[in-house]
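Undergrad: Using only what follows, build the 3D model:
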Amino acid sequence: FLFAIGVAVALVPEGLLPTVTLSLAMGAQRMAARHALVRNLEAVETLGSTTFICTDKTGTLTQNRMNAVEVFTADGRVKVTGEGYQPDADIEGTAISAATRTALGARAASQGRAVLHGAEWRTEGDPMEAAIDVLARRLSGSVPEDAKPARRFAFDPRRRRESVIVGATLFVKGAPESVLPLCGESAGAAAEEVEAMASRGLRVMAVAMRELPGPVQDWLGRLPEEAEVDLALLGLIALHDPPRPDVGDVIQTAREAGIKVGMITGDHPATAAAIAREIGLMGSPELVLEGSQFPEDEQILGALLDRDGIVVSRVSPEQKLRVAKALQSRGHVVAMTGDGVNDGPALQEADIGVAMGLSGTDVAREASDLVLLDDHFATIVAAIEQGRATYANIHRFLTYHLTDNVAELTPFVIWALSGGQFPLALGVLQILALDIGTDLLPALALGGEPPGKGVLKRPPERRHLMDRRLMFRVFCVLGAVEAVMEMTAFSVVLFGGGWARGFPQNAGLVMAASGAAFTAVVLGQLANAFACRSATRPPWNQGWFTNRLLLWAVLAEIGVLAVCLYVLPVSAVLGQLPPPPIGFGVAALAVPAVFAADWAHKKLRPCLLYTSPTPR
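TA: Purely as a prediction, here's the structure:
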């Protein structure tokens, strides 16, 4: 019965659950400091395993500061140059009247506006629609009146356009390939112009109108497809959204970390490709897919998408969901960004759903695991870096906990094998004191280890936490040495006090020997904590003061050891006494013994047979 209780207590790492939880919480806190809000603690560890990032273009890779720079009409081209959302601008071209009609028509179908707050112009609503509002102000030279629409047909991702009835006129704006086929001969050479604008990285919007025949009331209850026919093209508006200045370097950092990056956008394929080339995202050979080109077979789609630098354009929310599933079927851990109401299923399906904090909808944020408070692609990579650091920290304190469990279990195994003839080196209460009193603080400190410099210089972890290399290190290296030093300290005091097999056990002698074993385990824990900071470098090559929390934890551990040995009520409950000097001396050797074994293991690590990782 005593053996069963001892084994149960020794094998259950009581501090593991709070340590894991606190480590994940610390990782989430560090991510929040870098503008990444974690909504699900498990996502902290999953982020570290990310192998594929599917990112939006607008606002994530670009600045989401759209500026309407060009208007193309049948009468000619007008170029507009201005700063931000200021209404003042330089206008170049002769077709200003036609360009103004185009801008006003697009504005009528828009709800976003640029609003003056004090001395600063800011956007309210969609940034693209705010840019249209600014364009209308710049071309008309005044603030257009907001006419109350009789009916609004909202934007539909499948139609890729929206329209509004103002008076007896229908104004339509949307993707050129959606609007131009409805314009008949008035489209003219617009299709070629769309390709030319898009190839320069500009986002192109087509604007059309129709004078509705008959009473307006007859059209208010009809479907948009009934009204949006026989349109007259007003013109094309080209908008520029500059890339974020550091996004190219961040993409390269992700690639060095073994992570593939793909652009998933609703934009025109030529626009998406031009931006991808500009920021260095486009892979080699280049592949630009449209959502309409997706094969029906999921395996074929996965093979097509599974490449670094792929650009997928004109995707619907349903197709984003297919992208996530197809990449997962290829074994990828997928991070998918989204901001719209319809992006919810794709965000939930992805291993890491990433919502936009500035431009995203409440639905997208609720469906996500991670919210980018600054909508910045670099924040995703920073969160992955912290996720990898958290994974490494869990690996560290798992090694630390299990090593101590070996030392705690050993006395019960020896006692059982001797048939109870050899005294028990540690009792159940001493093991609980080790697990809760001295083991917990260093483990928490290991859980707060900052990210290493090379954390984004290696591929994602593809192995289990409990793999062969961890088990070998725990049972054959650190745990074995700690157990040997523990039993050596116990035996030196026990036999040095005159005990021999078959003699009655002297309670005072056994308690002093038990105190020596307890001291050896605690000092072994101390050395083990420093050894577990790295799987490849010895403690003296890591900097003793780079984790100050661990130093404070070690000092606290020594304090707890002193209380357990020298505060009589505590030592009496634990069943131990302070060991004699020889016991202290042998117990102190646990520190260099653990360091030496750890150093030898790390030196020989490349030669050991277990070095091939266990597949995850």
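Undergrad: use CA for all of it now, contacts and neighbours both
TA: OK.
Undergrad: Could I get the full set of strands for the stretch 101-250 of the chain?
TA: Ranges of strands within the stretch 101-250 of the chain are 113-117, 120-124, 151-156, 161-166, 169-174, 203-211, 232-240, based on DSSP state E, counting those that start in this stretch.
Undergrad: and those strands as CSV, adding distance to Ala8?
TA: CSV is the format used below for the strands of the stretch 101-250 of the chain (distance: least, CA to CA, whole Å):
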stretch, distance to Ala8
strand 113-117, 66
strand 120-124, 62
strand 151-156, 61
strand 161-166, 66
strand 169-174, 67
strand 203-211, 65
strand 232-240, 66
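Undergrad: Let's have those strands in TSV, adding mean neighbour count and distance to Asn547.
TA: Shown next, in TSV, are these (neighbours: other CA atoms under 10 Å; distance: least, CA to CA, whole Å):
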stretch	mean neighbour count	distance to Asn547
strand 113-117	16	46
strand 120-124	15	44
strand 151-156	16	53
strand 161-166	23	56
strand 169-174	25	55
strand 203-211	24	49
strand 232-240	26	47
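Undergrad: for these, which one sits closest to Arg137?
TA: strand 113-117 (9.8 Å; CA to CA).
Undergrad: Which stretch among the strands of the stretch 101-250 of the chain approaches Ala507 most closely?
TA: Per CA to CA, nearest to Ala507 of the strands of the stretch 101-250 of the chain: strand 120-124, 80.1 Å.
Undergrad: Would you mind getting the angle between the closest one and strand 113-117?
TA: When axes from the mean of the first three to the mean of the last three CA atoms, to 10 degrees is applied, the directions of strand 120-124 and strand 113-117 differ by 140 degrees.
Undergrad: Before we compare anything, build this one as well:
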Amino acid sequence: MKNEKETRRKFATDPVPDLMTDLHTTSTGLTQKEADDRLEKYGENVITREKQQSQLLIFLKNFTSVMAILLWVSGFVAILSGTLELGIAIWLVNIINGVFSYWQEHEAQKATDSLMKMLPAYTQVYRDGKLQQINATKMVPGDVFNLQAGNAVPVDARLIKATSVQVDQSALTGESVPESKKVAFDAGQGEFAESNLVYAGTTVGAGTATAVATAVAFATGMNTEFGRIAALTQQQKPSLSPLQLELNRLTKQISLIAIGLGLVFFVSAIFFVHYPVAQSFIFALGMIVAFIPEGLLPTVTLSLAQGVQRMAKKHALLKDLNSVETLGETTVICSDKTGTLTQNQMTVDHIWTPAHSFTVTGQDFVNNGEIQLDGKPIKYGTDADLDLLIRLVAFNNDTEVEPSKGSARPKILGTPTEASLVILAQKSGIDTKAYSITYPRLKELPFDSDRKRMTTIHQHDDHTLSICTKGSLSDLLPHCDTIQENGKVRPLTEDDKKAIDDANRKYASLGLRSIATAYREVPQETDKEKQLDGLTIDTAETNLTFVGLAIMSDPPRPEIYEAIKKCHRASIKIIMVTGDSSLTAKSVAVKIGLTSDKARVVTGGELDSMSKEDLKKALAGEIIFARVAPEQKYKIVSTLQEMGEIVASTGDGVNDAPALKKADIGVAMGVTGTDVAKDAADMILTDDNFASIVAAIEEGRTVYSNIQKFLIYILNSNLPEAVPSALFLFSRGAIPLPLTVMQILTVDLGTDMMPALGLGSEKAEPGIMDKPPRARDAHLMSKTVLWKAFAWYGLIASIISSGAYFFVNHLNGWPLKGLATSGNTYVMATNMTLAAIIFCQIAAAMNCRTENASVFKAGLFANKLVWFGIVFEIFLLALLSYTPFLQELFHTGPLAPTDWIFLAIIPIPLFLIEEGRKWLNRCRLAAKKVDVVD
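TA: The predicted model follows:
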């Protein structure tokens, strides 16, 4: 990195003749032959991409997880054992889930393609001494080319001619204010601040220039700063989300338990029940299938998809399903300032003159406010000093604001700063078009970064010329020797200078930016053209009369205050990482409640010199990062991850892509963001609003809570599925199998999934954002989940379903007669066992909707998807019970009306008992809160 900066500095500081000699070029460019030779040597000016893994391998990896492999084997064993239908059913689960996962992954990453699209198509280049238009991909080091306002810069280059050039480098630096560029070298502040260098991927906002493409180290394609960031983005490989890691862990746990139990049951069936090996395989397979929730992965996938749809309605588009849950685990948000915490629109909100301080209402680049004095509206023509300041900012302006059309934002043809002054003039009521005719512009002395001023000269009347100047106060005030107050001009005193400086400091301490205005009127000479030629910077910008300050800001978003409070309640840390100045960054952070006034501000330069341990210590406290470079943002994110944090990072420019890809959740801006940032990110905000991130985090937490709910729901049926096999084994075959393998699959793949999907759409319980993010070592399969799934819901369902089996046998003569091993009685007994499990699941679906709150309070019928799932369960049971073909396949038989009555009663006491448990739990939690308060 150090060598790269030194090389770049050499290109900036070498005299132009020496640079041309080093590049073996001239002011009239290269010959076509030399350009062709260099093109062959250095390659085309394109962003290349790494060799991608084949689509076939990407597709196949979706079918090789631990769960998938186990199911492939299980299906194969089932087919070998003569149960073709069972094997096909198991394999079908893998196929559906694998195809769905591949489709999501295939749509996810296109960052490099977007980088290529951002490069300009054609450039005006000198070849053989003539200006030619060529494809930008054919540019080489040493090419001399022209730039003008609106052009995208095609390569890294050194300016050799420049007139009032301003370049938008926000895609590289994050700075919202355009950078002034000139031929003379000035180091500037921050990354990419050299005054005479321009970079690929940036845009010329104003002026014209001629530049030379620098040597291969910083010239074309992947060797530009733009290309270097692209390479860094490509090198960052995506990591597994916390949910993916947890599901992998969970499936391994369940699979090992299931395989272990299956082996025990297989051996026991051979040696204790004396089953043939083939039958023992089927028996053990039934046990494995009973304990593996085959529908878990597709149910999780579809539940995450529902979360994505809900987030889209909240202006957050998720590209990766697993990012939904990761959002809920976020512990730190690294957020940009401009456009995310603020509205990305410069707005004049104060005017200061020696006599008065005015307030300006309204926001955005639209005329939606007014100028006020002491809370009362004041129009143009009322105050002489205000009137003059309004005329000055209207005359001394090269920007146009095109009104918005429909829902589109106003279009700015120029700079945001001047756009805010245009809107200020509109709010005053001045007729700018009429004044531009009455006081035509005769000459302009453009803004440059040396003097930080802009001057325009206008015809005032037949005998007078008006010189209008605006710019930085520190650079304009020394050129003033008079001041206007209450319409009268008098000498500028030291007390006046102190009052002006005090006002500027007061606004600066609030993170606001001041533009100073001044003027001078000169008698028109007989030879006006000669007089205008003589009005140069040195002669025009002197003996000025100070008028006042226009104070502007990029206002915070209205929703940001509550969003930040919600993050703080949720123990989520927010770190501002911006390219703006330290003063502005801290002022905004304190104003919106992001940090206290004691927060430490670390600049990019300081960050470079910090060790990893020092950075970790700094990150542990209140901190703001200002003037940061792309690699530094990446460093901040990676360090936080090393500290065990789950990091969400926002960004909009090309420079943000590596950090977005590195973060656990990369959040790109949908309105102002580059395509590169959007494609590198996991989530895109369609409104560029920080509050949308918080809403997405809340949704992510809800998704995780809902996953646990339907995990309890799915797992609780495992115990009643396994108990029949255990009864068969421990009775040494005296108790026939109360449930067949196909009936177990009916529960796992049929009746379980629909209500589980309904649980995945359950709304958040109150207080979900009042808890800290879950610990990183916490697991989906928590003690609470295990207790509810097995010791509570599962145990009750096991007793009821097994009881149903014995009850049917009792109605047919048991215990006087033995338990039926075949025939109608056996079919009805197994069918009632299946039906009892399903109706226990109905109660479980309702009970799992809330953790502690009453379902009645949540709304008994509020979740229509759960009720749809319940209806589906009953319909599927009826279909299996009354369809001849399915009766034979699933070993079922028709249920009598009395059977349906018995089944309908089952959920009622289970639901009421659980409501009682939740009530007791709420009472216990309330008592704890009282104890804490006391």
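Undergrad: TM value for the aligned chains?
TA: The TM-score (TM-score structural alignment, normalised by the length of the first structure) is 0.77; 559 aligned residues with a CA RMSD of 4.6 Å.
Undergrad: now for the strands of the stretch 101-250 of the first structure, which one comes closest to Gly266 of the first structure?
TA: Among these, strand 203-211 comes nearest to Gly266 of the first structure, with 10.6 Å by CA to CA.
Undergrad: which non-adjacent residue is nearest whichever residue in the first structure pairs up with Leu318 of the second structure?
TA: With TM-score structural alignment as the criterion, Leu318 of the second structure lines up with Val38 in the first structure. Of all residues not flanking Val38 of the first structure in the chain, Leu370 sits nearest, at 4.7 Å (CA to CA, 6 or more residues apart in numbering).
Undergrad: Over in the second structure, tell me which residue corresponds to that neighbour.
TA: Leu370 of the first structure maps onto Met683 in the second structure, with residues paired by TM-score structural alignment.
Undergrad: can you pull out the strands in the stretch 651-800 of the second structure?
TA: Remark: strands assigned in the stretch 651-800 of the second structure by DSSP E, counting those that start in this stretch are 665-669, 683-685.
Undergrad: Wait, the residue nearest to Val38 of the first structure touches Arg39, no?
TA: Yes: counting by CA atoms under 8 Å, Leu370 of the first structure does reach Arg39; the two are 5.8 Å apart.
Undergrad: Tell me which of the two has more neighbours.
TA: The neighbour comparison of Leu370 of the first structure against Arg39 (other CA atoms under 10 Å) goes to Leu370, with 31 against 16.
Undergrad: who's in contact with that one?
TA: Residues near Leu370 of the first structure by CA atoms under 8 Å, 6 or more residues apart in numbering: 36-40, 43, 352-355.
Undergrad: how about 6 Å then?
TA: If you count contacts by CA atoms under 6 Å, 6 or more residues apart in numbering, Leu370 of the first structure has them with 37-39, 354.
Undergrad: one step back: mind putting the strands of the stretch 651-800 of the second structure in TSV, distance to Ile467 of the second structure included?
TA: Converted to TSV, the strands of the stretch 651-800 of the second structure look like this (distance: least, CA to CA, whole Å):
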stretch	distance to Ile467 of the second structure
strand 665-669	42
strand 683-685	45
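Undergrad: Share the number of residues neighbouring Ser587 of the second structure, please.
TA: Neighbour count for Ser587 of the second structure, taken as other CA under 10 Å: 18.
Undergrad: Under the alignment, what does it map to in the first structure?
TA: Matched across to the first structure, Ser587 of the second structure falls on Ala274, judged by TM-score structural alignment.
Undergrad: which non-adjacent residue is nearest that match?
TA: Closest residue to Ala274 of the first structure apart from its sequence neighbours, by CA to CA, 6+ apart: Gly201 at 4.8 Å.
Undergrad: contacting residues for that neighbour?
TA: By CA under 6 Å, 6+ apart, the neighbours of Gly201 of the first structure are 271, 274-275.
Undergrad: Need the counterpart of it in the second structure.
TA: Under the alignment (TM-score structural alignment), Gly201 of the first structure pairs with Gly511 in the second structure.
Undergrad: distance of that match from Asp580 of the second structure?
TA: From Gly511 of the second structure across to Asp580 of the second structure, the span is 10 Å (CA to CA, to the nearest Å).
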